[in-house]
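Novice: sharing a sequence plus its predicted fold:
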Amino acid sequence: MKVGVPTEIKSQEGRVAITPAGVREFTSHDHQVLIESGAGLGSTITDEEFRAAGATVIGTADEVWGESELILKVKEPIAAEYRRMRQGQVLFTYLHLAAGRDCTQALLERGVTGIAYETVQNADGSLPLLAPMSEVAGRLAPQVGAYHLMRGAAGAGGGGRGVLMGGVSGVYPAKVVVIGAGVAGMNAASIALGMQAEVLLLDKNIERLRQADRIYRGHLQTVASNTYEVERAVADADLVIGAVLVPGAKAPTLISNELVSQMLPGSVLVDIAIDQGGCFEDSHPTTHADPTYRVHDSVFYCVANMPGGVPHTSTFALTNVTLPYAVNLADRGWRQALAADPALAAGLNTYDGRVTYPSVAEAHDLELLPLEKVLA
């Protein structure tokens, strides 16, 4: 099978969907890997390294898309890429379709078989292809939050409260509220604790909170999440990190515009859930080049590809988990691969002009084609 890897063209996105080790794995299975020239440079991987591993490096994205049966990407296609997609082509990438009407429509119109990293789901409910980027985003969130709490922080949102995360002797540290105790939230809490902030972790799942208590042994506070407790928690927070996830669905709105108006002046809100529409009412996607904006007197950071800011780490973390699934798709063909692996089958979002993932169909009021019928 011809496997194509184009350069990511989303703003400030330096990740790439394959490494030289991945190329070697595909070629050892007698597949051909076509990589757009320069695709790996953002992750400090050169064309020469890809060639040495057995890839064919070609000049343009049009050639990669045009010649490949299976396309591997990191982020969902953007408008400039829609025309390159074609009927029956398999696209394996993050899609986040519940929050992306235009991309959903493009995949349907072009008849693409879209398999989303973020909805590949194990029997225990875990999301193996989302987890590594949730780790990265979670660990980044306190770092970017700490920066934007500084008075002189760059960005349209301006500076924050001028609070140091860990405080100093005789001065209170920053109060950090993390909403969501999944992979991203737990990693955010861990880093915030490491920066010596005061950390409050909220989640509806009491067992997750028990797990956090066992790990951190009283070094953070855990609170059962509900409207009342969220309002109490954020009222005097310096930094709020939104890390909620409903697999494949649009994120719930947990912090309203009215609530933001009551927060401390210069407080910072980091929305890790922005890829799925965001969990704050006023959230809208931003970029690494222009990451923040102001709502009332608070700073919002809503970069939709946070791990793209550390592409070397993120590329290797991502491809460590995506590669076995991608090779399976190439070896068996997508239909047999999905039929044999229920976790991978859960990743199918679009097929032959139809939506196959329930949350995406619901988000856009589209008819659902059940997965069982696709694989029958």
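Specialist: The structure has been received and is ready for your questions. Numbers count the residues shown, from 1 in each chain.

Novice: alpha carbons only for contacts and neighbour counts from here, please
Specialist: Will do.

Novice: in the stretch 101-250 of the chain, which spans are helices?
Specialist: Along the stretch 101-250 of the chain, counting by DSSP state H, counting those that start in this stretch, helices occupy 101-110, 131-148, 183-194, 206-216, 227-235.

Novice: adding distance to His31 and mean neighbour count, write these out as TSV.
Specialist: TSV is the format used below for those (distance: least, Cα to Cα, whole Å; neighbours: other Cα atoms under 10 Å):
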stretch	distance to His31	mean neighbour count
helix 101-110	25	19
helix 131-148	26	24
helix 183-194	34	24
helix 206-216	42	15
helix 227-235	51	15
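
Novice: take those and write them to CSV, including distance to Leu91.
Specialist: Formatted as CSV, the helices of the stretch 101-250 of the chain follow (distance: least, Cα to Cα, whole Å):
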stretch, distance to Leu91
helix 101-110, 9
helix 131-148, 19
helix 183-194, 25
helix 206-216, 33
helix 227-235, 38
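
Novice: go through the ones you listed and name the closest to Gly40.
Specialist: helix 131-148 (17.9 Å; Cα to Cα).

Novice: output the contacting helices and strands for the closest one.
Specialist: helix 183-194, strand 239-242, strand 268-271, helix 311-332 (3 or more Cα pairs under 8 Å, 6 or more residues apart in numbering; DSSP states H and E).

Novice: in TSV: the ones you listed, plus distance to Asp341.
Specialist: Listed next are the helices and strands packed on helix 131-148 as TSV, based on distance: least, Cα to Cα, whole Å:
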stretch	distance to Asp341
helix 183-194	23
strand 239-242	32
strand 268-271	32
helix 311-332	9
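
Novice: tell me which of the ones you listed lies nearest to Gly42.
Specialist: helix 311-332 (6.5 Å).

Novice: what sits up against the closest one?
Specialist: Defining contact as Cα atoms under 8 Å, 6 or more residues apart in numbering, one finds that helix 311-332 is touched by 1, 3, 13-19, 22, 25-26, 29, 31, 42-44, 70, 72, 92, 117, 128-129, 132-133, 136, 307-308, 337, 344.

Novice: and what of stretch 342-351?
Specialist: Against stretch 342-351 from outside (Cα under 8 Å, 6+ apart): 107-108, 111-123, 325, 337-339, 355-357, 360, 371, 374.

Novice: included below, for side-by-side comparison, is a second structure:
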Amino acid sequence: MIIGVPKEIKNNENRVALTPAGVAELKKHGHEVYVQSTAGIGSGISDEDYTGAGATILATIEEVYAIAEMIVKVKEPIASEYPLIKANQLLFTYFHFASSEELTHAMLESGAVCLAYETVEKADRSLPLLIPMSEVAGRMAVQEGAKYLEKPMGGRGILLGGVAGVKPANVLVLGGGIVGTQSAKMAAGLGANVTIVDVNLQRLRYLEDIMPANVDTVMSNEYNLRQLVQHTDLIIGGVLIPGAKAPFLITKDMLKLMRPGTVMVDVAIDQGGCFETSHATTHQDPIFVVDDIVHYCVANMPGAVPYTSTLALTNATLPYALQLANKGWKKACRDNEELKKGLNIVHGKTVYKGVADAWDLSLTPVEDILGKVIVA
């Protein structure tokens, strides 16, 4: 198979979808890999590193899309890439369709096969290609939250861990999944008082057992949230419904209950955000203020630490990319239920329920697609 790796062009996105080690592994299996010039430079990978592993360097993004049967990316295509995508071309990347109607319709019109990292799902319901970036984002959320709590950045002027004789900050973490767990560990390690809320009592019991003494667990409901936000300095939103829009746990009217300068970090912004007042921001312009509350809603947080993020992501994606390349997308998805759940849009049809529900689209059972004879 011919595999293309374009340079990421989303604002301040410095990750790359394939490392030289990944190139070498794909070459070992007989595949051709084309990488856009300087695609890896933000992650500390040179063109020479790629050619040394067997890749061919192409000068432009147009050349990469034109030659490739499978495009491997990190972030969803943006508008300038839409015309480059070909019918029957396989795109393997993060899509987060439920947060963008424009992207959804563009991919439906393209006729491409869109296999989303974020909905590849194991039998235990874990999301293996989302986990590494959730780990990075969860840890980064505390770093960024601590920074924006500083007065010159618009926050209340609170040191997360406090000092002798002065209480530490109160941190509220929404969701006890990967993001929430990593956020809580980081905030607790810095000395903050942390509260994790979740609707899953079994998960809360687990977190209660593993977390340090300065982390409390509370059942998530509107009443409890309204009480908690009144005394919280930093709120981190890490709720997730795979492939679907995130629920609004913090509504606009709740902002009036908070103290001015409270900081909210919406890690769920890729899926539409879990704060009603959220909208996606960039590393270039990361925050905005509503009712004296600082909102940090960067949609590609791990892009700010690309060296770590690229290695963490490609460690997880390469085994799946190899299956797709070795077998073709149809056979790979027939053989592997995890990959099958990654299919979101195929040849102009929506095959993932969360995406169909988000934009009121008709849903085609993925089995109908995999059962038909379609040239990949």
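Specialist: Looks like it arrived, so ask away. Predicted model only: the values in this text are computed from it and were never measured.

Novice: got a TM-score for the two of them?
Specialist: Here the superposed chains carry a TM-score of 0.98, computed using TM-score structural alignment, normalised by the length of structure 1; 371 aligned residues with a Cα RMSD of 0.6 Å.

Novice: thinking again about what came up before, which of the contacts of helix 311-332 of structure 1 fall in strands?
Specialist: If you go by DSSP state E, the contacts of helix 311-332 of structure 1 have Val3, Leu70, Leu72, Phe92 in strands.

Novice: still on that earlier bit, quick one, which of the helices of the stretch 101-250 of structure 1 is nearest to Glu367 of structure 1?
Specialist: Of all these, helix 101-110 comes closest under Cα to Cα, at 11.8 Å.

Novice: for the closest one, packing partners?
Specialist: In terms of contacts (3+ Cα pairs under 8 Å, 6+ apart), helix 101-110 of structure 1 is packed against helix 79-82, strand 348-351.

Novice: out of these, deepest packed?
Specialist: Highest mean neighbour count among these (mean count of other Cα atoms under 10 Å): strand 348-351, with a mean of 26.

Novice: in PyMOL, how would I select the buried members of the contacts of helix 311-332 of structure 1?
Specialist: Of the contacts of helix 311-332 of structure 1, the buried ones go into a single PyMOL selection, burial set by 16 or more other Cα atoms under 10 Å:
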select buried, resi 1+3+13+14+15+16+17+18+19+22+25+26+31+42+43+70+72+92+117+128+129+132+133+136+307+308+337+344
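
Novice: do you have the helices of the stretch 251-376 of structure 1 handy? List them.
Specialist: In the stretch 251-376 of structure 1, the helices defined using DSSP H, counting those that start in this stretch lie at 257-261, 311-332, 334-340, 342-345, 358-364, 371-375.

Novice: how about a markdown table for these, with distance to Pro291 of structure 1 added?
Specialist: Shown next, in a markdown table, are those (distance: least, Cα to Cα, whole Å):
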| stretch | distance to Pro291 of structure 1 |
| --- | --- |
| helix 257-261 | 18 |
| helix 311-332 | 17 |
| helix 334-340 | 37 |
| helix 342-345 | 33 |
| helix 358-364 | 26 |
| helix 371-375 | 38 |
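
Novice: Gly161 of structure 2 - how many residues pack around it?
Specialist: When neighbours are counted by other Cα atoms under 10 Å, Gly161 of structure 2 registers 19.

Novice: aligned counterpart of it in structure 1, please.
Specialist: When structure 1 is aligned by TM-score structural alignment, Gly161 of structure 2 is paired with Gly166.

Novice: of the ones in strands among the contacts of helix 311-332 of structure 1, closest to Val240 of structure 1?
Specialist: Taking Cα to Cα as the measure, Val240 of structure 1 sits nearest to Phe92 out of those, at 32.4 Å.

Novice: so how far is Val168 of structure 1 from the closest one?
Specialist: Counting by Cα to Cα, to the nearest Å, the gap from Phe92 of structure 1 to Val168 of structure 1 is 47 Å.

Novice: so how far is Glu13 of structure 2 from Ile61 of structure 2?
Specialist: Ile61 of structure 2 is 15 Å from Glu13 of structure 2, by Cα to Cα.

Novice: hmm, I was thinking of Gly348 of structure 2
Specialist: Taken as Cα to Cα, the span from Gly348 of structure 2 to Glu13 of structure 2 is 28 Å.

Novice: check Gly237 of structure 2 too.
Specialist: From Gly237 of structure 2 to Glu13 of structure 2 the distance is 22 Å (Cα to Cα).

Novice: same question for Leu58 of structure 2.
Specialist: Relative to Glu13 of structure 2, Leu58 of structure 2 is positioned 20 Å away (Cα to Cα).

Novice: list the contacts of the residue of structure 2 positioned farthest from its centre.
Specialist: Most distant from the centre of structure 2: Gly165, at 39.1 Å, with distances by Cα atoms, centre = their mean. The contact partners of Gly165 of structure 2, by Cα under 8 Å, 6+ apart, come to none.

Novice: any idea how far the counterpart of Val199 of structure 2 in structure 1 is from Ser359 of structure 1?
Specialist: Using TM-score structural alignment as the criterion, Val199 of structure 2 maps onto Lys204 of structure 1. Distance, Lys204 of structure 1 to Ser359 of structure 1, using Cα to Cα: 20 Å.

Novice: excluding its backbone neighbours, what's nearest Gly243 of structure 2?
Specialist: In this structure, Gly243 of structure 2 finds its nearest non-sequential neighbour in Gly354, 5.2 Å apart by Cα to Cα, 6 or more residues apart in numbering.

Novice: can you give me the distance of the residue mapped onto that neighbour from structure 1 to Pro285 of structure 1?
Specialist: Taking TM-score structural alignment for the superposition, Gly354 of structure 2 sits opposite Ser359 in structure 1. Distance, Ser359 of structure 1 to Pro285 of structure 1, by Cα to Cα: 21 Å.

Novice: more crowded one of these two?
Specialist: Neighbours were counted for Ser359 of structure 1 and for Pro285 using other Cα under 10 Å; Ser359 has more, 19 against 16.

Novice: isn't that one up against Ala249?
Specialist: Yes. The pair Ser359 of structure 1 and Ala249 passes the contact test of Cα atoms under 8 Å, sitting 5.0 Å apart.

Novice: okay, and the common contacts of those two?
Specialist: By Cα under 8 Å, 6+ apart, Ser359 of structure 1 and Ala249 have these common neighbours: Ala98.
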